[in-house]
Every structure is written in structure tokens, then in C-alpha cells.
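In: here is my input; please provide its structure:
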Amino acid sequence: MTAIKSNVNYTGIIDEAVERGWEIPDFTMKEIRNAIPSYCFKRNTLRSFYYVFHDLACILILGALSGYINKVPNIYARAALWCIYWLSQSTIWFGIWTLGHELGFVLHSAILTPYYSWRYIHAKHHKNTGHMVREQSHIPTLRSETTLPPRNQDLDPNGSHSIFDESSLATFCVLAYTLVIGYPVYLFTIYTGQKYAGGANCFKPRCSAYKETQYWNVILSTIGVSTTLTIVMYCGYMFGWSTAIKHYVIPYSGCNVWLVLVTYLHHTDPKIPHYRNGVFNFQRGAALTVDRSYGFLVNYFHHHLSDTHVAHHFFSTIPHYHAQEATLHLKKALGRHYLCFDTPIAAALWNNWRACRFVEDEGDVVFYKR
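Out: Down below sits the predicted model:
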């Protein structure tokens, strides 16, 4: 694994990479693929369904145990137990969402994700990870899209800018809103990703994000989500809206928090750049992905999506139960280009949110600034 050869003239294109000592990798996908044992790519249907039944069993057991919470006489203890219940359920629900990568339509529809629509967009995300135009989530804001002066007129182009200074309370409120509401809004707008002519919508089959041949699958995805919403509303009518909120709406919202958190933290950090066409290729984009650990229990119930996220981006066909072993081989193959940050998750989220505000309009390698 070597950096781009020094005899290639990238002057002016990778100025920021040079300034920050960032080495652009020059490996091939064949080199990376050969480093991972072939059995890591093999799927076992029975084993895959085991994890589905495992998660569903955990969800049902927690649901049954929650029936005893309101019998606890102390109001503060009840409140604490409900919070523990919601945190536990939402964590497992995100595991179900993760399994939807492999087993699909029913699992994703049950958590209000339009399976085929989302899958087509997600495939583009994998192909264009870290690309400044074609990425499907968390494309950085450009300097020209802020109220900052042009770089050549900025007295401190690499420093902190006062327009991004805000109170901790304001930061918290915007961050909380994004974590809870961000994913449903994304499904209706693709607002953080590639700009599509006429806009994009995961429920609009004729928008420019989809091919004509994908029309009916987008329709089917909408039917799946609509069916789940109908069932939830029926259950709310039959068993009470408070029951529906406690056992579906809040866990669903918590699952959304996990989804936005993972998507953001594993592709956004002031230490990693985004690429434009002059530098970008698939493997360089995939190598911009970050592995992070959320602790043993969360990693377990998330089926190790987070601590093996780099492997997931290089080879999305690797089943989750082989991803840890694949990561060990991938780490050796990537060497210094393997990214794994151990900053505590809450601190990483807070710091990155405040530090990653914009990138420059020019250059094929650009880093976040604030």
C-alpha cells in the first residue's frame, strides 16, 4: 500500500491534503479483496434467519416485561424503567434495521423504511462515499453557501469563524432535532445528499434519483411502509394511542437516532476529507469510512455494523457475522489508511457537529472547517 506517486502533478488540486499530511491511497480493489478469505463472503440463510428470530425474541421479551412497569409504585422508578425499555428496544430495532441490509423488505417496512427506494439510494452512497457531488448523505456545505467571504479575502481562512459560534443550548437543540427527525425528513427530501434535478423523494418513483426500471419497486416500497402505518394506527385505535406511542413511536424514534448517529459519525470528522473527481475512485472513497465502537452490548445488538463499518463499505456483500474477521484482514491490508477512532461517542458527536461546518469550493481534496 503506497501513497500516490510523487511524480504525478497534483499541484493546486490537493493543497489541503499536503497541508494536513493526508496521504491519498493508491491500492486496488483486487489487492484488498485478495487480503480477505473467500469464506468471509459466504452467506448462510439459516444463520441469517437465526439473527432475525433472535432479535424478534428479544423485542417480544422486552415487550412482555414492560407490562410490569406500570405496577411499580414509585413514579421515578417507573419513569426510569420506561427510559431503559425505550433505549433497549430502539437499540435492538436498529439491529433489525441492520439485518434489513441482508434480508430486506419485510424488516425495513416494519420500521418505516421504504426498502427498494432506500436500497437504490444506499447503493449510490456505497459507490460514492466521500464524493463531494455524488455522495447521498452528509455532503459538506461549501464556503460559498455560507455568509463567509471568499477564501482569498478571508483574514483567517483556516481559523474558526464567528458566524458558527452558537450557544451550547442552541447546538444541543439542533442536534437533538436532527437525530430524531433527520431520517424521516431525509426519506422525503434526500436533503443531505446529491442534488437531483427537481428534487428527490424515496416515495416518488418518477423523480430523477431512480431509473424507469425501478418504478414499480419504489411503488412497492411505499406500499410496505403504508401497510405498517395502517397496522400501527389500527393498534392505536384498538389498544389506545398511549400504547402505540410507548411500544412503537418512541422505539421507532430511538431507532432513527441510532441510524442518523451511525451514518453521521462514520463519515464525518474534521480529520478526514472529501474528494472531488480529480482524486476520487471507489476504494479511496470507501477508505474514508471510520470504524467506531459503541461498547460490547451495543455492538452486539447492532450486529457490529459500527465497529466493522469500513469492511461494510468496501464489501457490502460480506454478511455481518463474518465482518469482524474480515475487518482484521482488512485492517492489515489498509495499513495506515484504515481509520478507527476511539473518541467516546457523545464527545465525538458533539465535537464533530461543532467543528464540521463547511469546506472550500476549490480543490479535489477538502477538509471540514468551522
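In: C-alpha only now, for contacts and for neighbours.
Out: Fine.
In: need the three-state assignment for Thr317.
Out: The three-state assignment at Thr317 reads coil, by DSSP: H, G, I helix; E, B strand; the rest coil.
In: tally of neighbours for Tyr50?
Out: By other Cα atoms under 10 Å, the residues close to Tyr50 number 12.
In: how many neighbours does the residue nearest to Lys127 when sequence neighbours are not counted have?
Out: In space, Lys127 comes closest to Phe282 once its chain neighbours are excluded; the distance is 6.0 Å by Cα to Cα, 6 or more residues apart in numbering. By other Cα under 10 Å, the residues close to Phe282 number 17.
In: try Asp55
Out: 20.
In: C-terminal to the helix or strand it falls within, what's the next element?
Out: Per DSSP states H and E, Asp55 falls inside helix 45-66. On the C-terminal side of helix 45-66, the closest following helix or strand by DSSP H and E is helix 75-103.
In: now do the buried residues in that next one.
Out: Buried residues in helix 75-103, counted by 16 or more other Cα atoms under 10 Å: 78, 81-82, 85-103.
In: show me where the stretch 101-250 of the chain has its helices.
Out: Remark: helices assigned in the stretch 101-250 of the chain by DSSP state H, counting those that start in this stretch are 105-110, 115-127, 168-189, 215-239, 241-244, 250-265.
In: here is a second sequence; please produce its structure as well for comparison:
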Amino acid sequence: MKQPAPSHKPCPVSPRSHKKHHGNHGHIDNDESWHPITKSVYDELGWQARLGRLSFPASLLSFPFYLVDLFSKHQRPMVVTSDVCLAVVYTLLVTAMVAFGAGTVAKLYWAPWLVYVMWLDAVTYLHHHGPHDETMKMPWYRGKEWSYLRGGLTCLDRDYGVLHRVTHDIGTHVVHHLFPQIPHYHLREATAAIKPILG
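Out: The predicted model follows:
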């Protein structure tokens, strides 16, 4: 049986999902990953949203809040499963704090977690924003100006040195956005293939 072609339409599942970001990358009104906001939207933000989204270094800790999502009804079993797993993990963490002390758990669990969250937020920001030089800034589109291809080209590849391989070659971000179905272990190969076309 023939498989249907993948759709690049905006994902209706959730207003804050990574899938929605991929379906709307570079769209100033529909993207949700480090996009600029209008003054009217800024004026409606509460102090917590302004702090988490616009204040360094608080913005580097925003990933957990990115995960607080609105889900559709058909996702309910997965959300319940996830919540049960989280409850188990938090129970284990509390048990570990009682057995080994809060300081030990902070060093062995929370500190690495914090580094991961800050790294992920920083990398995501860097992929979607160019230099501060006005002539090199990444464009954002709205309305009919936006297309999947045009939006996919509004991100950058970045080389993270030794961390590039450790983070599954995510520095190869342009090809990841144009073809999100490509597994991470083929991103370098795919990037090499599209460079002669894109430059």
C-alpha cells in the first residue's frame, strides 16, 4: 500500500509543541520557538512570561515550561502515561534525598539536568537567530510571505566543536528543518548533499 506524502501543514495538535515549530518555522505569528513578538503581544504578557522569555539568564531555564503543553483528547493516554512515569521518578528522587541527602541528589541529578536545559535553550536560540548585524539577521515572515521552504531556511547551521557529535549533530539545523524525518545520524551526510544547492 502506498504511503501518503508527508504533510508540511501547521500541526493542529498543540500550540507549543516542537512539531508545531517545525510546521511553522520562521512564521512570526505561528512559530513558537524564540520568535520575536509584537508590542501588543508583549503588553499582554504577565511578569512570569516576560521573565522566562525575555530575561537572561531566566530565559535559559524556560525549557521545562515549554513542555507544559495543551494536549488534544486523543493524546490523553500518552499524557497519563507520562504523568505516571514522572510521579515514579519524583518519588525516586525524594527517596534518594532521604537516603543520601538533598545535596547529593542536587549534584548527581539536578545539576546535570540544569546544564542540559540551559544548553538546549541556548542551542535552540542560536539556531534561529543570526548575528546582531542588521544585514545578517534571520528573516521572519507572516501571511502569504511565509512558506514551508522559506521558513525552513530561516535557521542556521552552527558548529559546536566536540559537542557537535555528542548532541547528535544538531548543529546541522537547516537540513533538520527542511527534512525533519531524516534521523540525526544522517544529518551531516544530508547537509553535505544540499550545500551545493543552497550554498
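In: once they're superposed, what TM-score comes out?
Out: The TM-score (TM-score structural alignment, normalised by the length of the second structure) is 0.77; 171 aligned residues with a Cα RMSD of 2.3 Å.
In: residues contacting stretch 162-176 of the second structure, please?
Out: With contact meaning Cα atoms under 8 Å, 6 or more residues apart in numbering, stretch 162-176 of the second structure is reached by 127, 152-153, 155-160, 182, 184-185, 187-188, 190-191, 194.
In: whichever of the residues you listed end up buried, select them in PyMOL.
Out: In PyMOL syntax, the buried subset of these is picked out as below (16+ other Cα under 10 Å):
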select buried, resi 127+152+153+155+156+157+158+184+187+188+190+191
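In: now, the contacts of stretch 162-176 of the second structure that are in helices?
Out: Counting by DSSP state H, the part of those found in helices is 127, 152, 187-188, 190-191, 194.
In: before we move on, the earlier item: what does the residue nearest to Lys127 of the first structure correspond to in the second structure?
Out: Mapped onto the second structure by TM-score structural alignment, Phe282 of the first structure lines up with Tyr148.
In: what's near enough to touch Tyr51 of the first structure?
Out: Per Cα under 8 Å, 6+ apart, neighbours of Tyr51 of the first structure: Leu99.
In: ignore what I typed, I meant Asn256 of the first structure.
Out: By Cα under 8 Å, 6+ apart, the contact set of Asn256 of the first structure is 94, 179-183.
In: how about JSON lines for these, with distance to Ala244 of the first structure added?
Out: Formatted as JSON lines, the contacts of Asn256 of the first structure follow (distance: Cα to Cα, whole Å):
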{"residue": "Phe94", "distance to Ala244 of the first structure": "18"}
{"residue": "Leu179", "distance to Ala244 of the first structure": "21"}
{"residue": "Val180", "distance to Ala244 of the first structure": "18"}
{"residue": "Ile181", "distance to Ala244 of the first structure": "18"}
{"residue": "Gly182", "distance to Ala244 of the first structure": "21"}
{"residue": "Tyr183", "distance to Ala244 of the first structure": "20"}
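In: just the closest of the residues you listed to Trp353 of the first structure, please.
Out: For those, the minimum distance to Trp353 of the first structure (Cα to Cα) is 11.6 Å, reached by Leu179.
In: which position in the second structure aligns with Thr230 of the first structure?
Out: So, by TM-score structural alignment, Thr230 of the first structure is matched to Thr91.
In: tally of neighbours for its match?
Out: 12.
In: state the distance from it to Phe179 of the second structure.
Out: 39 Å (Cα to Cα, to the nearest Å).
In: relative to Ser137 of the first structure, how far out is the residue most central in space within the first structure?
Out: For the first structure, the residue nearest the mean C-alpha position is Thr263 (1.7 Å; Cα atoms, centre = their mean). Counting by Cα to Cα, the gap from Thr263 of the first structure to Ser137 of the first structure is 8 Å.
In: before we move on, the earlier item: specify the angle between the helix holding Asp55 of the first structure and helix 75-103 in degrees.
Out: Computed by axes from the mean of the first three to the mean of the last three Cα atoms, to 10 degrees, the angle separating helix 45-66 of the first structure from helix 75-103 equals 160 degrees.
In: what stretch of the second structure does helix 45-66 of the first structure fall on?
Out: So helix 45-66 of the first structure sits over no part of the second structure, by TM-score structural alignment.
In: related to what we said a few turns ago, which residue in the second structure lines up with the residue nearest to the centre of the first structure?
Out: For Thr263 of the first structure, the aligned position in the second structure is Thr124, judged by TM-score structural alignment.
In: for its match, give me its contacts.
Out: The contact partners of Thr124 of the second structure, taken as Cα under 8 Å, 6+ apart, are 33-34.
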